[in-house]
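Engineer: the following comprises the amino acid sequence and a computationally predicted model.
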Amino acid sequence: MIRSRLLFGFGVTVCFWLSGCADLNKPGNKVSLYTLEYEVAAAKDLKPLPVVLRVERFSASPLYRTESMVYREKPFKKESYSFYQWRAKPEDLVSYFFMRDLQQSGLFKAVLPAASALPATHLVLGNVEEFLEADQAPAWQAVLSVTIVLRAQKEPDIIKSILIQKTYTAIETCKFNNPQAVAEAMSRAMALVSQIMIRDVHQALAAGS
């Protein structure tokens, strides 16, 4: 009887210990959320244009339609973190920050969000091709690739209405191998891509005016 009680007590202790360890891997752990942060670079050498842009909500390639941070450790294999996430999906982050940067550039009469009912002279559409952490040795990298289309609203010929269709890619090295550093590197990538896209949009519109 005493031996049975000892075995029972040992079994309960082991089960309790195992369940405690299992809790560390349960989804109840705190989720860390990240976003982009960067300053808009001024383009003082460009003149403002009398155009009204509307930035439509961007789309994204299937692998990146998620708030979870996507990472690649080896070719042909991509994974995502459970506890490290973006505050919004990549297509929403990229379209929002690009719209913000267009607005703050001061180069256009107005820059409208997708939901605006006001008329626009031109539309900006886009797709996020890549938005991931590449686990290269010795340092991780943030990879951003975006395709945008600039289209004239009043041009009836669909071919002539497309002023730009171009893909922009930036790869930034992370200072540390952790999600916080990935967010910082992705912010630098977005700042670079946005700056180049704004100049290209301005150049295309200036050429057509």
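Structural biologist: Cool, got the structure. Residues are numbered from 1 along each chain as shown.
Engineer: contacts, neighbours, all on C-alpha from now
Structural biologist: Noted.
Engineer: distance of T167 from E91?
Structural biologist: 15 Å (CA to CA, to the nearest Å).
Engineer: and these two? Which one has more around it.
Structural biologist: Comparing T167 with E91 by neighbour count (other CA atoms under 10 Å), the higher total belongs to E91, at 23 against 16.
Engineer: the helix or strand harbouring the more buried one: what's the following helix or strand?
Structural biologist: Following DSSP states H and E, the helix or strand that holds E91 is helix 90-105. Using DSSP H and E, the next helix or strand after helix 90-105 towards the C-terminus is strand 108-113.
Engineer: what packs against that next one?
Structural biologist: strand 49-55, helix 90-105 (3 or more CA pairs under 8 Å, 6 or more residues apart in numbering; DSSP states H and E).
Engineer: out of these, the one nearest S4 is which?
Structural biologist: Shortest distance between S4 and the helices and strands packed on strand 108-113, using CA to CA, is found for helix 90-105: 58.3 Å.
Engineer: how far off strand 108-113 does that closest one point, in degrees?
Structural biologist: 160 degrees (axes from the mean of the first three to the mean of the last three CA atoms, to 10 degrees).
Engineer: this is the other structure I want to compare:
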Amino acid sequence: MKLKLSLLILVILQFSCKDKTEKQIENTNSKSSKVELHIKETNRFDFEKFKISKGQVGEIKVGMDLSEAEKLLKQLTKKEAEAYDFGFDGGGKAYLYSLDDEFIIGLIPKADSKEILAIVALSKNLKTSNGLNPKSAVSEIQKKYPTAKIVQNLMMDWQFIEDEKNNWDFILMTGENEPIGEFNDSNTEIKSDWITIK
């Protein structure tokens, strides 16, 4: 009888210890997964810190030194382009910053200078202080600016809607099929291509 009782106790102890070990391993694995997820999230670009407001995007301001602005964009990949592509004549350069092959922001310094002349907001994840973004539809822009006119840029062959108060231009790279300055109900879902902050 003692032998049967001893065997029963041993079997119970063995199963109870094994169950506890599996639970500890599961808990350890779930904790390490959470840590890895947290690390991956911190390496991403924080769009919340880059709100478009008057004369700036986040802490990047028109008039600041290009090298100071680039310190805030170190998670992004830099590419050189022509300032002319964004409507700035004079032979200067534009610097475009991308994340995973998507352009996020562009900085245009004054010609032969490192002082930022304009900022180009390119990603739909960058939001203005009034809730718009660089890919907002004309209908959304017109709701925020009901009296704003759509103007043609003859040099660049595009159209834009200007926010005079904040000195922003919503650029519309419309084709030949789009009438200048006329957006009726059928084509107000055309989206802007970027916002130029001056």
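Structural biologist: Received the coordinates, thanks. Note that this is a predicted model, so its numbers are computed, not measured.
Engineer: TM-score of the superposed pair?
Structural biologist: Once superposed, chain against chain, the TM-score is 0.31 (TM-score structural alignment, normalised by the length of structure 2); 97 aligned residues with a CA RMSD of 5.3 Å.
Engineer: the helix holding E91 of structure 1 packs against which elements?
Structural biologist: Helix 90-105 of structure 1 sits against strand 59-60, strand 108-113, strand 122-134, helix 179-208, with contacts defined as 3+ CA pairs under 8 Å, 6+ apart.
Engineer: show me which positions of the helix or strand harbouring L96 of structure 2 end up buried.
Structural biologist: In this assignment (DSSP H and E), L96 of structure 2 forms part of strand 93-99. Buried positions in strand 93-99 of structure 2, judged by neighbour count with 16 or more other CA atoms under 10 Å: 93-98.
Engineer: among the residues you listed, which pair sits farthest apart?
Structural biologist: Farthest apart among the buried residues of strand 93-99 of structure 2 by CA to CA are K93 and S98. That separation is 16.3 Å.
Engineer: need the contact list for M99 of structure 1.
Structural biologist: 55, 111-113 (CA atoms under 8 Å, 6 or more residues apart in numbering).
Engineer: A helix includes E140 of structure 2, no?
Structural biologist: Yes - assessed with DSSP: H, G, I helix; E, B strand; the rest coil, E140 of structure 2 lies in a helix.
Engineer: could you find the closest non-adjacent residue to T147 of structure 1?
Structural biologist: Ranked by CA to CA, 6 or more residues apart in numbering and with sequence neighbours excluded, the top spatial neighbour of T147 of structure 1 is T167, at 4.0 Å.
Engineer: next, the one you found: secondary structure please.
Structural biologist: Assignment for T167 of structure 1 (three-state DSSP): strand.
Engineer: now it: how far from S105 of structure 1?
Structural biologist: Computed as CA to CA, the T167 of structure 1 to S105 of structure 1 distance reads 21 Å.
Engineer: again with S32 of structure 1
Structural biologist: In this view, S32 of structure 1 and S105 of structure 1 are 31 Å apart by CA to CA.
Engineer: more neighbours: which of these two?
Structural biologist: The residue with more neighbours, out of S32 of structure 1 and S105, is S105; 18 against 13, by other CA under 10 Å.
Engineer: would you map the helices across structure 2?
Structural biologist: Applying DSSP state H to structure 2 gives helices spanning 2-42, 66-71, 138-144.
Engineer: Q56 of structure 2 is nearest to which of those helices?
Structural biologist: Q56 of structure 2 lies closest, by CA to CA, to one member of the helices of structure 2: helix 66-71, at 10.7 Å.
Engineer: next, the buried residues of that closest one.
Structural biologist: Residues of helix 66-71 of structure 2 classed as buried: 66, 69-70 (neighbour count, 16+ other CA under 10 Å).
Engineer: stretch 73-93 of structure 1 now?
Structural biologist: Residues 80, 84-86, 88-93 are the ones in stretch 73-93 of structure 1 that count as buried (16+ other CA under 10 Å).
Engineer: any chance of those in TSV, with distance to L49 of structure 1 too?
Structural biologist: What follows is the buried residues of stretch 73-93 of structure 1, written out as TSV (distance: CA to CA, whole Å):
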residue	distance to L49 of structure 1
S80	42
Y84	41
Q85	38
W86	34
A88	31
K89	31
P90	29
E91	27
D92	26
L93	26
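Engineer: so which of the residues you listed is the closest to A204 of structure 1?
Structural biologist: When the buried residues of stretch 73-93 of structure 1 are compared for distance to A204 of structure 1 (CA to CA), E91 wins out at 23.6 Å.
Engineer: how near is the closest one to I148 of structure 1?
Structural biologist: Separation of E91 of structure 1 from I148 of structure 1 (CA to CA) stands at 12 Å.
Engineer: now for those two: what residues contact both?
Structural biologist: When contacts are counted by CA under 8 Å, 6+ apart, E91 of structure 1 and I148 are jointly contacted by N127.
Engineer: redo the helices and strands packed on strand 108-113 of structure 1 as a markdown table? Include distance to Y71 of structure 1.
Structural biologist: What follows is those, written out as a markdown table (distance: least, CA to CA, whole Å):
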| stretch | distance to Y71 of structure 1 |
| --- | --- |
| strand 49-55 | 28 |
| helix 90-105 | 13 |
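Engineer: can you give me the neighbour number for N153 of structure 2?
Structural biologist: For N153 of structure 2, using other CA under 10 Å, the count is 14.
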